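Undergrad: need a structure here:
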Amino acid sequence: MARPKNIVVTGANRGIGLELVKQLITKFNPDNIFATYRDPENSKDLLQLASQNGNLHAVILDVRDTDKYADFVTNVESTTQGAGINLLINNSGFFNKENNTSLSQLDKADLMYHFEINTLAPMMLTKAFLPLLEKGSKANGSQPLGIGRAAVLQVSTNMGSIGDNTSGGAYGYRISKTALNQASKNMSLDLLPKGILVIPLHPGWVKTDMGGSNALITTEECVTGILSVLENLNEDTNGHFMRFDGKEALW
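TA: Predicted structure coming up:
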């Protein structure tokens, strides 16, 4: 089984992000997991988990604050002692259900906020961690391409699918995630020669604060599927828009 030794997960204080951290620890027992959060008051479960696991490092980071990325990368590089990282999970996301639901409600500031978190942050954080992803891939060059070397998972959504959009609305969320999908496809082509794989992934309709109580699956079911997809990630699936259940989603 491919084992990522050093992992970075954003938006890890609740929902899918927190469950990712829990299952990553159990399944892979990595050397280090760096899990970001914004507000200590809303991150007590993550902070408690970090107090119980020496390999889990909870890091305060607002993904919109790109000026803090360099310090974050330096911290990770120091802790991993130059080993690089093997898996970057850009999980942070934003969906304002109150605005941008229809064309008449469009608000420029709200649209830009969606793009900052859902599109620009994953792109810029991947750029910031690129040197460490390259180090991770080179240090594990005997491993097949995948999470045992270096990979980036972009948590996207089926609501970003053009081919599967039959209901409209949710402009800010939809278009920012569609842009993330294109950026992820671009990255998958540009970074493959460096031994780094990239996929966008639809996590399903999950029972979280964002997904709501009517959602179809639990965070446990979602993350179990995501980790299975990551375990099987290879050059053939690189750049594909995947679902948590291992099937491909429509672009």
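Undergrad: When you work out contacts or count neighbours from here on, use the C-alpha atoms and nothing else.
TA: Fine.
Undergrad: Could I get the full set of strands for the stretch 51-200 of the chain?
TA: Taking DSSP state E, counting those that start in this stretch as the criterion, the stretch 51-200 of the chain carries its strands at 56-60, 87-90, 151-155, 197-202.
Undergrad: what would those look like in a markdown table with mean neighbour count and distance to T10?
TA: As requested, these are exported to a markdown table (neighbours: other CA atoms under 10 Å; distance: least, CA to CA, whole Å):
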| stretch | mean neighbour count | distance to T10 |
| --- | --- | --- |
| strand 56-60 | 20 | 9 |
| strand 87-90 | 26 | 5 |
| strand 151-155 | 27 | 10 |
| strand 197-202 | 27 | 15 |
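Undergrad: Let's have these in CSV, adding distance to V229.
TA: Compiled in CSV, those are given as follows (distance: least, CA to CA, whole Å):
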stretch, distance to V229
strand 56-60, 23
strand 87-90, 13
strand 151-155, 10
strand 197-202, 9
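Undergrad: So which of these is nearest A249?
TA: Distances from A249 to each of these were compared using CA to CA; the shortest belongs to strand 197-202, at 7.4 Å.
Undergrad: re earlier: and of the strands of the stretch 51-200 of the chain, who's closest to D107?
TA: The stretch from the strands of the stretch 51-200 of the chain with the least distance to D107 (CA to CA) is strand 151-155; that distance is 24.5 Å.
Undergrad: Centre of the chain to that closest one, how far?
TA: With CA atoms, centre = their mean, to the nearest Å as the basis, the distance from the averaged C-alpha position of strand 151-155 to the chain average is 5 Å.
Undergrad: Remind me what it packs against, helices and strands.
TA: strand 87-90, helix 121-139, strand 197-202 (3 or more CA pairs under 8 Å, 6 or more residues apart in numbering; DSSP states H and E).
Undergrad: give me that answer again for 7 Å
TA: Applying 3 or more CA pairs under 7 Å, 6 or more residues apart in numbering; DSSP states H and E, we find strand 151-155 packed against strand 87-90, strand 197-202.
Undergrad: One more, please, to line up against the first structure:
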Amino acid sequence: MHIVITGANRGIGQALDTTLRAKGHQVTGTSRKGGEFEHLDVTDPASQAALAKQLDTSPIDLLVCNAGVYLDKHENLAEGYAPEIWAQSFAVNVTGVFMTVQSLLPNLQLSAAPKIAIISSTMASQERAPGGAYIYRASKAAALNLGRNLATDLHHIGIAVGIYHPGWVRTDMGGSQADISVDEAATGLAARFDALSLDTTGCFENWDGRPHAF
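TA: Okay, here's the model as predicted:
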């Protein structure tokens, strides 16, 4: 199976890259910095086009939209949340997901059973709204909404779409006090990707398979 993972150079993306390669899959990991991974700035149309051209007619069986940023972790309501932080966050967490799906859609259509996995967050849930982190929460909620609508629009061409909360993971973003390791998250998410089908398309699930509240 050929899998493309955005943001594969660190954190959950890197763990997914390692885990899925160990399972014998062909993995194309991407990074904004390039290096050992294929270069992809998800916010840049030219970068998106370059990756699509490089992949040419290679089928993609699973596209994992993992690249994301959390820029407002330390902002406060009184004087924080500058407009540029909103713009940067949505460019990566929402528009970047859409452009990646859009640019690699022809490759997905070459697969016999294509899937898209969007890494969102529990912070996307409108039922769980403890306040704060307004930009990150709003962007992940938008990514969830995007995934749900893509699931509807892509169903007729046989592409399944799942949206996933990876857990509170011990990464630079999640912090050292988080609940689970990146390896636990990656193993759980890999199982979720395997289970995803047209029958479950549009699902919003935790890394361990439990349905997540919308």
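Undergrad: Can you give the structural similarity as a TM-score?
TA: With the length set by TM-score structural alignment, normalised by the length of structure 2, the two chains reach a TM-score of 0.95; 214 aligned residues with a CA RMSD of 1.4 Å.
Undergrad: re earlier: distance to S137 of structure 1 added to the helices and strands packed on strand 151-155 of structure 1, as JSON lines?
TA: Below are those laid out as JSON lines (distance: least, CA to CA, whole Å):
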{"stretch": "strand 87-90", "distance to S137 of structure 1": "10"}
{"stretch": "strand 197-202", "distance to S137 of structure 1": "10"}
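Undergrad: closest one to T74 of structure 1 among these?
TA: With CA to CA as the measure, strand 87-90 is the member of those nearest T74 of structure 1 (15.1 Å).
Undergrad: how much does the closest one stray from structure 2?
TA: Overlaying structure 2 shows strand 87-90 of structure 1 at a mean distance of 0.5 Å from the equivalent residues (mean CA distance after the TM-score superposition for structure 1).
Undergrad: matching residues in structure 2 for that strand?
TA: Against structure 2, the aligned range for strand 87-90 of structure 1 is residues 62-65 (TM-score structural alignment).
Undergrad: Centre of the chain to the matching stretch, how far?
TA: For stretch 62-65 of structure 2, the gap between its own C-alpha mean and the chain's C-alpha mean amounts to 7 Å (CA atoms, centre = their mean).
Undergrad: what's the answer for stretch 18-27 of structure 1, then?
TA: Relative to where its chain is centred, stretch 18-27 of structure 1 has its mean C-alpha point 13 Å off (CA atoms, centre = their mean).
Undergrad: ditto for stretch 32-43 of structure 1
TA: Centroid displacement of stretch 32-43 of structure 1 relative to its chain, using CA atoms, centre = their mean, is 14 Å.
Undergrad: Please list all residues in contact with S181 of structure 2.
TA: When the contact criterion is CA atoms under 7 Å, 6 or more residues apart in numbering, the partners of S181 of structure 2 are V169, R170.
Undergrad: again, only this time at 8 Å
TA: Contact criterion CA atoms under 8 Å, 6 or more residues apart in numbering gives V169, R170, T171 as the residues in contact with S181 of structure 2.
Undergrad: Under the alignment, what does the second one map to in structure 1?
TA: Under the alignment (TM-score structural alignment), R170 of structure 2 pairs with K207 of structure 1.
Undergrad: Pretty sure that match sits against A215.
TA: Yes: counting by CA atoms under 8 Å, a contact exists between K207 of structure 1 and A215, whose distance comes to 5.0 Å.
Undergrad: about what we covered before: between the helices and strands packed on strand 151-155 of structure 1, which one is nearest to K27 of structure 1?
TA: strand 87-90 (14.0 Å).
Undergrad: so what secondary structure elements neighbour the lengthiest helix in structure 2?
TA: Ranked by residue count under DSSP state H, the longest helix found in structure 2 is helix 134-154. Counting contacts by 3+ CA pairs under 8 Å, 6+ apart, the secondary-structure elements packed against helix 134-154 of structure 2 are helix 83-90, strand 115-119, strand 160-165.
Undergrad: swap the cut-off to 7 Å and go again
TA: Using 3+ CA pairs under 7 Å, 6+ apart as the contact criterion, the elements in contact with helix 134-154 of structure 2 are helix 83-90, strand 160-165.
Undergrad: from the contacts of S181 of structure 2, which is closest to A67 of structure 2?
TA: Nearest to A67 of structure 2 among the contacts of S181 of structure 2: T171, at 13.7 Å, using CA to CA.
Undergrad: So the closest one sits against G11, correct?
TA: Yes: applying CA atoms under 7 Å as the test, T171 of structure 2 and G11 come out as touching, 5.5 Å apart.
Undergrad: So for those two, which sits in the more crowded spot?
TA: Shown here are T171 of structure 2 and G11; by other CA atoms under 10 Å, G11 has more neighbours (20 against 16).
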